[in-house]
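>>> any chance you can model this:
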Amino acid sequence: MVLTNEKNTATFIHLSTLSQYIIPFGNYIFPIIIWSSKKNESEFIDMNGKNAINFQLSMFLYTMVAAVIAIPVFIYSIFNNTTITNIHDGRDFIIDHFHAGNVSGIVILAIITVLLFCFLKVIEFILIIYASAKASNGEAYKYPLTVNFIK
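Now for the predicted structure:
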């Protein structure tokens, strides 16, 4: 049987990852602080803390992979056929540069990667809320697609 205090702490660990929307790296700092201060008190808190932190680290890994693909492709596609004089002439650079003839397979890959990133952030938010509800009910929840960095 899981005590109410343990349920509340585990729920707060999951919900503290949402601080990323207000405080940079809050999704790592606050769960680690709460988990490390309470992990020896309860196996339930320890398990939920590890799951929340591992999920956040996994999301960071997936985000970095998406950025490594998308950012260089966008930079390359923007500056591929552009000279400094085209930008400095006062012409509307964006409208002149982006039209259907300039869209290549690699740009489509970058767009898909950005859409995948947005999808990951939405799924991350939903899974955090779901894991918080499970922890509040005293149930164990393991996030999908999580690499176990902390065992």
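
>>> all contacts plus neighbour counts: C-alpha atoms, from now on.
OK.

>>> how about residues contacting stretch 131-150?
With contacts defined as CA atoms under 8 Å, 6 or more residues apart in numbering, stretch 131-150 is touched by 2, 7-8, 10-12, 14-15, 44, 48, 50-55, 57-58, 127.

>>> for the longest helix along the chain, packing partners?
Determined from DSSP state H, the single longest helix within the chain is helix 43-79. Under the contact definition 3 or more CA pairs under 8 Å, 6 or more residues apart in numbering; DSSP states H and E, helix 43-79 sits against helix 4-16, helix 26-38, helix 105-136.

>>> tell me the buried residues in it?
44-59, 62-63, 66-67, 69-70, 73-74, 77-78 (16 or more other CA atoms under 10 Å).

>>> next, the second sequence, to be compared with the first:
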Amino acid sequence: MKEDKQLLVLTHLSQLLDFVTGIGGFIVPLVLWLTKRDEVFGMDHHGKAILNFRISMFIYLIICIPLILLLGLGILGIIAIAFAYLIFPIINAVKASNNEAPSYPFSITFIK
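Below you'll find the model as predicted:
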């Protein structure tokens, strides 16, 4: 196994593709994780953290849709999710460059 901090950083930052393509922020980290998890040291851990975060945020987004009808609470939830989509990949990219473990709050562990 080789160490490739740049690829780990790019994997975290690739989530920001959602703001450009809509779905690329899920597909690119998934492909990178599937193809490099056995080759790059730490990719398995970082990839799982990213995918668990992405799946969790998608579920929270689905929950927010009906909450829009309830006093507009869903809109606040969607704004919070958009903020999380922007901030946490950047924070964890910096952590990856410093050899720290990723930390995505509010993530449900789907992939162990």
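
>>> just the TM-score for the two chains, thanks.
Put the two chains on top of each other and the TM-score (TM-score structural alignment, normalised by the length of structure 2) is 0.90; 111 aligned residues with a CA RMSD of 1.5 Å.

>>> what's the spacing between the residue nearest to the spatial centre of structure 2 and K112 of structure 2?
Centroid-nearest residue in structure 2: I50, 3.8 Å away (criterion: CA atoms, centre = their mean). Distance of I50 of structure 2 to K112 of structure 2, given as CA to CA, to the nearest Å: 12 Å.

>>> ditto for D4 of structure 2
D4 of structure 2 is 22 Å from K112 of structure 2, by CA to CA.

>>> neighbour-wise, which of the two wins?
D4 (15 against 8; other CA atoms under 10 Å).

>>> what about that one, distance to I23 of structure 2?
25 Å.

>>> from L18 of structure 1, how far off is the aligned partner of I79 of structure 2 in structure 1?
Correspondence of I79 of structure 2 to structure 1, assessed by TM-score structural alignment: C118. Remark: distance between C118 of structure 1 and L18 of structure 1 (CA to CA) = 16 Å.

>>> how about S77 of structure 1?
S77 of structure 1 is 34 Å from L18 of structure 1, by CA to CA.

>>> F26 of structure 2: what's it in contact with?
By CA under 8 Å, 6+ apart, the neighbours of F26 of structure 2 are 15, 18, 51, 54.

>>> turn the helices and strands packed on helix 43-79 of structure 1 into a markdown table, columns for distance to H97 of structure 1.
Shown next, in a markdown table, are the helices and strands packed on helix 43-79 of structure 1 (distance: least, CA to CA, whole Å):
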| stretch | distance to H97 of structure 1 |
| --- | --- |
| helix 4-16 | 43 |
| helix 26-38 | 38 |
| helix 105-136 | 13 |
